[in-house]
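Visitor: heads up, no residue letters with this:
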């Protein structure tokens, strides 16, 4: 019996398997509104057997977008555009999730295939960014430090976007606290130089993340799973550590989170990451053991047997993948075939099931 293709239940939602699609930015929205590209992109993974399909980092406010081409959920037009995409995922048997995000000091940047790099100037549609402290990401424009009122607006925006996501039909909400974006910027002493109740010791640096979890849980009620993505290390001296990540994971559970999606890095340009297959699995295991909360592993997990082994060894409860789904949108069907797991295939694809 394959663990990878066994069901997993979080609150009221049962996932048909534990091989999930990570949120991946497409930089293809118009004024925050997802397009036909997003519909095709996300629905194909559900046809390919994914247990959970999580839509990309979706900004809770306009100034929270990574780039001017990011998706959003700060208005009802965006909500209504997401609804048919969610329905397409459901129609193909998968659970639909969305990652709610605020990019903080890493907002207002060019999309990957633009001719320019760094911050987008106001003359090209860019904007002034915000952060816990007025400390710029290397090569980007300096942000403005959030004041108390600004912090309240961030919390309220996450709550409002969570409500729109639920109204659009999403089953799962993920809070983006990783990869150097706003909530991660508060968590790390490398970017958080505040002297108030949001800076200094870990409990203060985690305060905004926990408040956002509280606000999203208040909107979602008791039935909706709430996930939290964190970077369990900054890969830089003096930064956020795996031991702190485990503590924050436990606090997240206490505040109503159901699973921590464990990634790493993204906060500073001088990070040093040793990359190899499954390079973040040990971080997931640290958070799972120390945080007393289910976790997912992600990061160069590209093969069925590799993913199965991570679960067998107890390092994680589910597997997120990104690039492998881009290479093969039917990753789960292929993985099940390789493991000999009995799963439902779309009848249109049955001819490929055994031979």
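Guide: Looks like it arrived, so ask away. Just so we're clear, the structure is a prediction, and the values are computed from it rather than from any experiment. Numbering: from 1, shown residues only.
Visitor: C-alpha from now on. contacts and neighbour counts both.
Guide: Fine.
Visitor: Show me the helices in the stretch 101-250 of the chain, by range?
Guide: Ranges of helices within the stretch 101-250 of the chain are 148-168, 182-187, 202-205, 207-220, 242-254, based on DSSP state H, counting those that start in this stretch.
Visitor: Could you export those as a markdown table, including distance to residue 348?
Guide: Formatted as a markdown table, the helices of the stretch 101-250 of the chain follow (distance: least, C-alpha to C-alpha, whole Å):
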| stretch | distance to residue 348 |
| --- | --- |
| helix 148-168 | 28 |
| helix 182-187 | 43 |
| helix 202-205 | 50 |
| helix 207-220 | 36 |
| helix 242-254 | 41 |
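Visitor: Would you mind finding the most buried of those?
Guide: Highest mean neighbour count among the helices of the stretch 101-250 of the chain (mean count of other C-alpha atoms under 10 Å): helix 182-187, with a mean of 30.
Visitor: For it, which helices and strands make contact with it?
Guide: Packing contacts for helix 182-187, counted by 3 or more C-alpha pairs under 8 Å, 6 or more residues apart in numbering; DSSP states H and E, involve strand 130-131, strand 172-177, helix 202-205, helix 207-220.
Visitor: who's in contact with the first one?
Guide: What it means is strand 130-131. Contact with strand 130-131 is made by 104, 105, 143, 144, 145, 146, 182, 185, 186, as judged by C-alpha atoms under 8 Å, 6 or more residues apart in numbering.
Visitor: structure B:
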């Protein structure tokens, strides 16, 4: 029996060699606060490409300097950052991986010097700086920054773009009524709160014809927040705007002491969106074994499996999974490793 996890996947006329995605994870490894890739990024991402991950998603990459989570984040707000990204993408392509970039703005969760911005003037917690509420012209500047970032991503040779609209960062701050208290066209009803993301997607799609993903938090874990039923509606809007896949996570918009987590606890959201909306989804969250990933795909609960911390523990997780699934014949073996992998 052939493994579905290790089978190719086609999306918008692009083929990934398998259905394993390296989930975007912040590395905080930029050395000079300039957003430019370092040797670490080549080692870190390169080892996962050699390890046969089908799609490698770079970490949250800031479209504006004030939109960084930290000063050690990667950036794509300047043409000076293109050369390093282009070299990194080419490096990963040599191992047969497709490469994506997650475009991000941290909003009120930014921890950088100077003013920070959000939908409204509400701090994430007492440990965070109080943001300024974005004015309409400033919103237009942010949307334009996403558009310019797409042009740089194209120049760098990326295969996939993902818009970060999850985990309590700026786009998520606009989507959730827990943060968005605006009284203009960007606040109030769900359609208004979606408008910021709507404009970003339009700007991105005006420049980008390749696969476009959006990462969402499908549950705020607070009664007055956004829940799956709201995201089913927004997922239809995303689908109709030309988004190819929704990368489904949860939480992060407000501080939470604890919520119930267990292996695969977020897969249910990817499953529901996929079936109810008719759009491809990615499953993420405490997916650690090849058997678990295979079950998700075979039961058609998601189209791709995003692996995060397990790929930090094991850069060769794809090989580990192939052995577990008795599917090593489906695995492409790098020539230098053939003596050890066969």
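Guide: Here it is on my side, so go on. These numbers were taken from a predicted model, which means no experiment stands behind them.
Visitor: Can you give me the TM-score here?
Guide: Superposed pair, TM-score by TM-score structural alignment, normalised by the length of the second structure: 0.96. Supporting alignment: 336 aligned residues with a C-alpha RMSD of 1.1 Å.
Visitor: closest one to residue 32 of the first structure among the helices of the stretch 101-250 of the first structure?
Guide: Nearest of those to residue 32 of the first structure, taken as C-alpha to C-alpha: helix 148-168 at 12.4 Å.
Visitor: Just tell me the aligned range of that closest one in the second structure.
Guide: Per TM-score structural alignment, the counterpart of helix 148-168 of the first structure in the second structure is residues 136-156.
Visitor: Mean distance between that stretch and the first structure after superposition?
Guide: Here the mean offset of stretch 136-156 of the second structure against the first structure after fitting is 0.5 Å, by mean C-alpha distance after the TM-score superposition for the first structure.
Visitor: who touches that stretch?
Guide: The contact list for stretch 136-156 of the second structure (C-alpha under 8 Å, 6+ apart) reads 63-64, 76-77, 79, 82-83, 85-87, 89, 101, 103, 161, 196, 199-200, 203-204, 207-208.
Visitor: again, 6 Å this time
Guide: 63, 76, 82, 85, 86, 200, 203, 204 (C-alpha atoms under 6 Å, 6 or more residues apart in numbering).
Visitor: Name the nearest residue to the last one, ignoring sequence neighbours.
Guide: Distance criterion C-alpha to C-alpha, 6 or more residues apart in numbering; nearest residue to residue 204 of the second structure, sequence neighbours excluded, is residue 147 at 5.3 Å.
Visitor: Residue 46 of the second structure corresponds to which position in the first structure?
Guide: Residue 46 of the second structure maps onto residue 43 in the first structure, with residues paired by TM-score structural alignment.
Visitor: Count residues in the vicinity of its match, would you?
Guide: Using other C-alpha atoms under 10 Å, residue 43 of the first structure is surrounded by 23 other residues.
Visitor: so who does it touch?
Guide: Applying C-alpha under 6 Å, 6+ apart to residue 43 of the first structure gives the contacts 88, 89.
Visitor: Run the chain-centre distance for the helix or strand where it lies.
Guide: Using DSSP states H and E, residue 43 of the first structure falls within helix 36-47. Remark: helix 36-47 of the first structure is offset 17 Å from the chain centroid, using C-alpha atoms, centre = their mean, to the nearest Å.
Visitor: now the residue nearest to residue 204 of the second structure: how far from residue 157 of the second structure?
Guide: As for residue 147 of the second structure, its distance to residue 157 of the second structure is 16 Å (criterion: C-alpha to C-alpha, to the nearest Å).
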